[in-house]
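1. below: sequence and its predicted model.
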Amino acid sequence: MFSNYELSLAFIGGGNMASALGAGLIGKRCGANDVHVIDIDEATRERWAAQGVGTAAAPGPELSGQKVWIFAVKPQVMKETVAACRPYLKPDTLVISIAAGIDSATLARWLGTPDAPWTRLVRCMPNTPSLVKAGISGLLALDGVLDTDRTVAQQLLKAVGEVVWVDNDDQLDAVTALSGSGPAYVFLFLEALIAGGEKLGLSAEQSRALALATLNGATQLAGLSPESPATLRERVTSKGGTTAAALSVFEQQGFTPMVHDAMQAAYNRASELAREFSK
């Protein structure tokens, strides 16, 4: 449980990310009876209800009793969902949004009014490894967020991985470009490694096992070593050796600038989406 904080949660949207958070919290940091889930899908509600969680197909007065609201719906329906929930907001409600593409100013306006935006709000960008409790989330707190709120938000998201706080929406867009979209970059590299192994004569099973273990091991080594990734790379690379030959091709093909260009494209698109959804 959270010390000195009566934790009661509402998941507004009960899909994959909400389920991952619920699995990390229920029975460990809160009870099933402390959780309320709103989702239009009956099968989703049934899965939550099987855990002893209260459910509803639409927002209702029960929301007023939940101290923390976690919006986990698609950005396309976020505005109407917020409008349906807004009558049940209380002054001590902490709102956390994991909806992508909607900036904090827009969320604050939808939850409050243009003249009095709701600022007890944390915007969050998690990533898909959160589904196996190996994620990392960027968090942005607005001015109305209390120290206790920050602690609660951090502990909630730590149930599915690590947490990094940022100062503004631009930085959260950068989080989106790095860790939010980053798993797809890794999966693409994995695909290439596996296909490359097969092309060199390994079976699909051999290539997959080798590629997965290599990325997993290299990432663990980088995380545990006091040395920088650059130093670790140099230690693997003997002059005139096989690794040097491979890295030379990456360098000739502009690997690092390509990665940076890809991240810039993701960052730009995040900013575009924020403008589109703010209308």
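-> The structure has been received and is ready for your questions. Numbering: from 1, shown residues only.
2. going forward, measure contacts and count neighbours with C-alpha atoms only.
-> Fine.
3. check the gap between the most centrally placed residue in the chain and Gly15 for me.
-> Central residue of the chain (CA atoms, centre = their mean): Pro126, 0.8 Å from the mean position. Here the criterion is CA to CA, to the nearest Å. By it, Pro126 lies 14 Å from Gly15.
4. next one for the comparison:
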Amino acid sequence: MQKLYFLGGGNMCQAIVSGLIKTPRFDITVIESHADKRQYLQDAYGVAVAESLPSLHAEDVLLLAVKPQDMAQALSDARSNGALILSIAAGLDTQTLAAMAGNERVIRIMPNTPAQVGLGVAGLYAPAHIAQSDKDIATQIMQSVGAVHWLDVETQMHAITGVSGSGPAYVFYLLEALAQAAQQQGFDVETARELSLATFKGAVTLAEQSGLPFAQLQQNVTSKGGTTFAAISALEAAQVAQGIEQGVAACVARSEEMQQQLSQA
């Protein structure tokens, strides 16, 4: 069984581990500096834990799950010895990661938080020299917690960060807005939450099953002069769609800025 080491035992590490243990394929060890978290990881997921990373072998896999600003320090004593390195850290490109790890066998991954319930979306990028077998390993790991999309060029990591990496936050923002609007119309907090969740879930399921363009689905429930028409007209007047576009663009720009800052650090 192939050894898979997680460097950092935070939420995204736990999400991926929770998917992997359902169909055991890897011998998992989580490296975590905090003793209480190591105990929790061992109890909750039944995986091995350790305080520091051992010397690795070329057939091993190391998944980097520490904060970008802490990566250089976390890898300062690492001996990867040609092991496959996967990184879920935002803003650190493959060239910078390879320099930090002393190993060019690096694949980048941009996951998102719905991985915690097996419905994540992950964007992956590998430089041209990475073997297909290594890409297959990365695919297998991330498919355990959701969908996988391979990117052609590394700069697309910024775009997928703006769309799906940070995307759940946009959905939660809209859920909160709809729930607040429901409360303004007289519903209590719990009912407003239930109505908002059910409405989003039903709409997404309908969109998935119908296969129709999103715009067409909207038009199907927007009769001219009707109640939905009034609502959509108000949203258009408030330029909600343009606001979402601007939000995604701001996220992409910040991702690009972070990469520049981290590569110069």
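-> Perfect, thanks for sending it. Nothing here was measured: the structure is a model prediction, and the numbers come from that model.
5. follow-up on the earlier one: which non-adjacent residue is nearest the residue mapped onto the residue nearest to the centre of the first structure from the second structure?
-> Under the alignment (TM-score structural alignment), Pro126 of the first structure pairs with Pro111 in the second structure. With CA to CA, 6 or more residues apart in numbering as the criterion, Pro111 of the second structure has its nearest non-adjacent residue at 4.2 Å, and that residue is Ala122.
6. show me what contacts the counterpart of the one you found in the first structure?
-> Using TM-score structural alignment, the equivalent of Ala122 of the second structure in the first structure is Ser137. Listed by CA atoms under 8 Å, 6 or more residues apart in numbering, the contact partners of Ser137 of the first structure are Cys124, Met125, Pro126, Asn127, Leu157, Gly161, Glu162, Val163, Val164, Ser179.
7. narrow those to those that are buried.
-> Among the contacts of Ser137 of the first structure, those classed as buried by 16 or more other CA atoms under 10 Å are Cys124, Met125, Pro126, Asn127, Leu157, Gly161, Glu162, Val163, Ser179.
8. now stretch 213-223 of the first structure: which residue numbers in the second structure?
-> The aligned range for stretch 213-223 of the first structure in the second structure is 198-208, by TM-score structural alignment.
9. how close does the matching stretch sit to the first structure?
-> For stretch 198-208 of the second structure, the mean deviation from the first structure after alignment is 1.0 Å (mean CA distance after the TM-score superposition for the first structure).
10. for that stretch, which residues meet the burial criterion?
-> Counting neighbours by 16+ other CA under 10 Å, one finds that stretch 198-208 of the second structure has no buried residues.
11. repeat that for stretch 123-142 of the first structure.
-> The neighbour-count check on stretch 123-142 of the first structure (16+ other CA under 10 Å) flags 123-131, 133, 135-142 as buried.
12. same check on stretch 21-29 of the first structure?
-> So stretch 21-29 of the first structure, judged by 16+ other CA under 10 Å, has buried residues Leu21, Gly22, Ala23, Gly24, Leu25, Ile26, Arg29.
13. just put those residues in a markdown table and tack on secondary structure and distance to Ser271 of the first structure.
-> Converted to a markdown table, these look like this (DSSP: H, G, I helix; E, B strand; the rest coil; distance: CA to CA, whole Å):
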| residue | secondary structure | distance to Ser271 of the first structure |
| --- | --- | --- |
| Leu21 | helix | 26 |
| Gly22 | helix | 29 |
| Ala23 | helix | 31 |
| Gly24 | helix | 31 |
| Leu25 | helix | 32 |
| Ile26 | strand | 34 |
| Arg29 | coil | 35 |
